[in-house]
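1. below are the sequence and a predicted model for it; my questions follow.
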Amino acid sequence: MQAATMDPAEEPPSMLWGLDPIFSAFARLYVRDILQMTESIQVPGIYFYNSHPIYKVDVLGTVVYKREREDFFCYGVDDGTGVINCLCWKNDLLKEEGRPTKAEGKHSGGAQGGFNLVAELEKLRQAQNSRCHLEIGELLRVRGPVKTSRQQREISASVYYKVNDPVMAVQIAWMMEVPQLYRQCYDKLLELQPSATSDSAISSLSKATNIIKDFLKQKSVTRFRPYDVQDLLQPLMSSQPQTASADQEPVAGPSVCQQLRQLLKEALQILQDEGVVYRKVKSQDEVYYVTAQDKDLLMAVKDIIREDSKREKYAAKGCHILHILSAVRQRYSLNVSKAALELVLQSLECDSDIVSTSDSHYTVF
């Protein structure tokens, strides 16, 4: 299929793409639409569906053909609307499958009643193989960026796994959710106008929030106190028009310092609502932790999912997000919000530490 390109006059400027929340998400599009998306003129590898910039997708479908090479599997995935080629790279365990193990003869018979490293490694290899080595007719979920290779559209998988769905519960949930995403997001045209980013259209509160976000990202801040970022907002106060001239008596009202503190307070509240920051312990000493940089929080969430996924109750589908949230609040901090947890889960899934079995359930390999 020849990749179509978008008319440069219709394509929004690339600097505005980040304003569309779909751009940073794995878009759950039908295969038919992925194959028909138009490619960007400005940035190859970026595609447009109804003016929404898209470069990574999330697909659930049946394997209709397969090829295996030394370094990757090539699966044809059919979701009922079309078939797309999915390039699924093997990890080291799968690459070593079938190779003789040097220590096999030494340890296979001498570890009776003890820990057998070779046997445990073989169990891990078999478990990994069962999730990643699919046959025709089995259900595959794949996430990754869209590529065009040899004039054919394909998905280069960053995460893929076999879905065990004997009663079709996952497929039914998928078929119910995707049409809603189309109605609420994908089929709605998003107007990205340059004027939307002008100073007149962005409030001081929005500016303050973005300034703090940029500071936390650029400096890789793990935690901070309000006075650490207060000076960053000072230019916003000096740019505000004065309410009284020099020869008039001062107008009663909050001072500039009070306005600055109030602006900072409101900006930090927005960041908490979005889950970007949180307070591990609420005390007079206001310490804010940056969710994405809090390694202890990420490790705590990962440990909870790994431990609880072994329980019979969660073995089949994984841990529900509300269960994970309750466990995090009991074992780590009462002040972790659902929004903060969602950012942590997204980060762990992007690193392939966990995998989502549905919209609200998570497990580990």
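-> It's in.
2. C-alpha only now, for contacts and for neighbours.
-> Will do.
3. could you pull out the helices for the stretch 1-150 of the chain?
-> 31-36, 92-95, 104-107, 117-132 (DSSP state H, counting those that start in this stretch).
4. looking at this protein, which residue lies furthest from center?
-> The centre of the chain is farthest from one residue, residue 247, which by Cα atoms, centre = their mean lies 55.8 Å away.
5. tell me the SS of it?
-> Using DSSP: H, G, I helix; E, B strand; the rest coil, the structure places residue 247 in coil.
6. rewinding a little: buried deepest among the helices of the stretch 1-150 of the chain, which one?
-> Each of those was scored by mean neighbour count; the highest is helix 31-36, a mean of 19, by mean count of other Cα atoms under 10 Å.
7. how many other residues sit next to residue 237?
-> When neighbours are counted by other Cα atoms under 10 Å, residue 237 registers 15.
8. put this next to the previous one:
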Amino acid sequence: MATVTTPGEGLRFYPQDQWGLDYLFQTCNKLYIADILLMEEYPMFPGAFAYNNHPVYKVDVLGVVVRIEERSKMFLVCREHRERHMHCKEYVYRSGIHSFLYLFFAFYFSCETCFAVDDGTGVIPVACWKTKFGDIPDPDSLFSIDPQLAGKVEELKSSSRERTVGYSLGDLVHIKGKLQIFRNMKEIVSFYHKKVENSMYEVLRMLELPALYKNHYDKPFRLPYKVAQELKLKETEAQTGVISETTKAKQLKPLVKDFLQKKNIVNVCARNLLANEEFRRSVAEIVSDQAIGEDNGQPVSVVKHALSFLEQEGDLCQKSGQPGLYETLFQACPLDTIILSILRTECSKEKYSEKGCHMLHLLDELQKSRQYCKLQKAGLITCLGRLEAQSDVISATSNHYLVFS
């Protein structure tokens, strides 16, 4: 087990809108119960918890039931549920609904079974919320359905009943749920719980956890490089008030693409674009702090940067042997004819006759040519999408293509 790292130990804690970049955030994290009990609330956002700097709010535990507590359904009798229903009580008083309706809702929502689970490292309470009308109604009482389907529903009904009731001390249970603090104690509010008949699952879990800790949980959460660079760039721009060349290039990118589409330009380079008076006036609105001209390298550099962004998105392809010269791919281009020729050759082979030629194999064949040795995957996807829209090729799978004959 690893020790929970506190904010003072040098780890960076990220705001809530960046948690989705942590691939562990949306999963039910398989953790030792001892580590779950040691976790503190995530800084800047109560309700989630931090293991190292990983935001955790859903957990997956496997353990033995060591305590069972059936909590009363009636709100007025069961005083320990008062905090949980305070919001409902306030709503009833504000809306002026009759107290009988309030008691009905309190009765409906307060049916709960609480039991404690022990995995050998610690014990944590687990709350299993149930509703009064949780059982599946008899299908015959609603509408007439096929007897075979009614049998399936009955099987699901009995299976659901077995999973949600009938736990006893010593049962091995599998729990998935959200972690929360209730009365200054951590507990799991389960949305999945099931009795495990095979005790070997407990051994397998204990063998699985050390690898998960070593490969995932103990490694700190860091933002992807490109995302971190963009955030750092925005922070620098906000502090200095100076717009960087990268930001200017991103602003210029749609302008360059619209201009190329409007003029039906096949081959393009930065200096040729700046030679056009109409384009120079458009660039002057973005690169306003520099004179537009060939003697000044700033505008040319920004346009080159914008062209490289278009290449990454698959709209352009850099030509071999001619630095800075690109071929447009978002409209009919000579590459389409070469792709169709390669597909006809490859699909005539027995290996690709049924399933089609894989996109990466097609890219490899194109990169063998001198003209398209710098073609990127995004550019190939752009051309294949256009050819498929024209019914020149057919996608047998998401990555395999057949030529339409």
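-> Ah, there it is. These figures come from a predicted structure and were not determined experimentally.
9. residues near residue 345 of the first structure, how many?
-> Residue 345 of the first structure, neighbours per other Cα under 10 Å, totals 22.
10. helix or strand: which one has it?
-> Element membership of residue 345 of the first structure [criterion: DSSP states H and E] is helix 338-350.
11. which elements pack onto whichever helix or strand comes after that helix?
-> Next helix or strand after helix 338-350 of the first structure toward the C-terminus (DSSP H and E): strand 355-356. Packing partners of strand 355-356 of the first structure (3 or more Cα pairs under 8 Å, 6 or more residues apart in numbering; DSSP states H and E): strand 361-363.
12. just after the helix or strand where residue 238 of the second structure lies, pick out the following helix or strand.
-> Using DSSP H and E, residue 238 of the second structure falls within helix 225-240. Where DSSP H and E defines the elements, the next helix or strand beyond helix 225-240 of the second structure is helix 245-263.
13. and the helices in the stretch 301-405 of the second structure?
-> With DSSP H, counting those that start in this stretch as the criterion, the stretch 301-405 of the second structure has helices spanning 334-347, 359-367, 377-389.
14. report the angle between the axes of the last one and helix 359-367?
-> Translated: helix 377-389 of the second structure. 110 degrees (axes from the mean of the first three to the mean of the last three Cα atoms, to 10 degrees).
15. contacting residues around helix 377-389 of the second structure?
-> 311-317, 329-330, 335-336, 360, 363, 393-395 (Cα atoms under 8 Å, 6 or more residues apart in numbering).
16. let's see that with 10 Å instead.
-> Under the contact criterion Cα atoms under 10 Å, 6 or more residues apart in numbering, helix 377-389 of the second structure has outside partners 310-317, 328-333, 335-337, 339-340, 359-360, 362-364, 366, 390-395, 399, 401-404.
17. ok, how many other residues are close to the closest residue to residue 320 of the first structure other than its chain neighbours?
-> Using Cα to Cα, 6 or more residues apart in numbering and skipping residues adjacent in sequence, the residue nearest residue 320 of the first structure is residue 361, 4.3 Å away. Residues contacting residue 361 of the first structure under the criterion other Cα under 10 Å number 18.
18. hmm, back to that, show me what the helix holding residue 238 of the second structure is packed against.
-> Secondary-structure packing of helix 225-240 of the second structure (3 or more Cα pairs under 10 Å, 6 or more residues apart in numbering; DSSP states H and E): helix 245-263.
19. show me what the helix it packs on is packed against.
-> Helix 245-263 of the second structure packs on helix 225-240, helix 270-274, helix 277-286, helix 297-312, strand 326-328, going by 3+ Cα pairs under 10 Å, 6+ apart.
20. buried stuff in that helix?
-> Residues of helix 245-263 of the second structure classed as buried by neighbour count (16 or more other Cα atoms under 10 Å): 245-250, 252-253, 256-257, 260.
21. any chance of those in TSV with distance to residue 282 of the second structure as columns?
-> Below are the buried residues of helix 245-263 of the second structure laid out as TSV (distance: Cα to Cα, whole Å):
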residue	distance to residue 282 of the second structure
245	16
246	17
247	16
248	12
249	13
250	14
252	9
253	12
256	9
257	13
260	13
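22. looking at the second structure, which strand is longest?
-> The residue-count maximum for a strand in the second structure (DSSP state E) belongs to strand 58-71.
23. which residues in the first structure does whichever helix or strand comes after that strand align to?
-> Next in sequence after strand 58-71 of the second structure, counting helices and strands by DSSP H and E, comes helix 86-95. On the first structure, no counterpart of helix 86-95 of the second structure exists by TM-score structural alignment.
24. centre of the chain to helix 86-95 of the second structure, how far?
-> 37 Å (Cα atoms, centre = their mean, to the nearest Å).
25. and the following helix or strand past that helix, what's buried?
-> Downstream of helix 86-95 of the second structure, the first helix or strand assigned by DSSP H and E is helix 99-109. For helix 99-109 of the second structure, a neighbour-count test (16+ other Cα under 10 Å) marks 102, 105-109 as buried.
26. what's helix 99-109 of the second structure packed up against?
-> Counting contacts by 3+ Cα pairs under 10 Å, 6+ apart, helix 99-109 of the second structure packs against helix 86-95.
27. and the helix it packs on, what does it pack onto?
-> On a contact count with 3+ Cα pairs under 10 Å, 6+ apart, helix 86-95 of the second structure meets helix 99-109.
28. re the thing from before, the helices and strands packed on helix 245-263 of the second structure: which one's closest to residue 214 of the second structure?
-> Ranking those by proximity to residue 214 of the second structure (Cα to Cα) places helix 225-240 first, at 22.1 Å.
29. quick check: angle from the closest one to helix 245-263?
-> Angle of helix 225-240 of the second structure versus helix 245-263, following the same axes, to 10 degrees, is 110 degrees.
30. gap between helix 225-240 of the second structure and the chain center?
-> Distance of helix 225-240 of the second structure from its chain centroid, counting by Cα atoms, centre = their mean, is 22 Å.
31. repeat that for stretch 118-133 of the second structure.
-> Put simply, stretch 118-133 of the second structure sits 28 Å off its chain's centre (Cα atoms, centre = their mean).
32. good, we can wrap up now.
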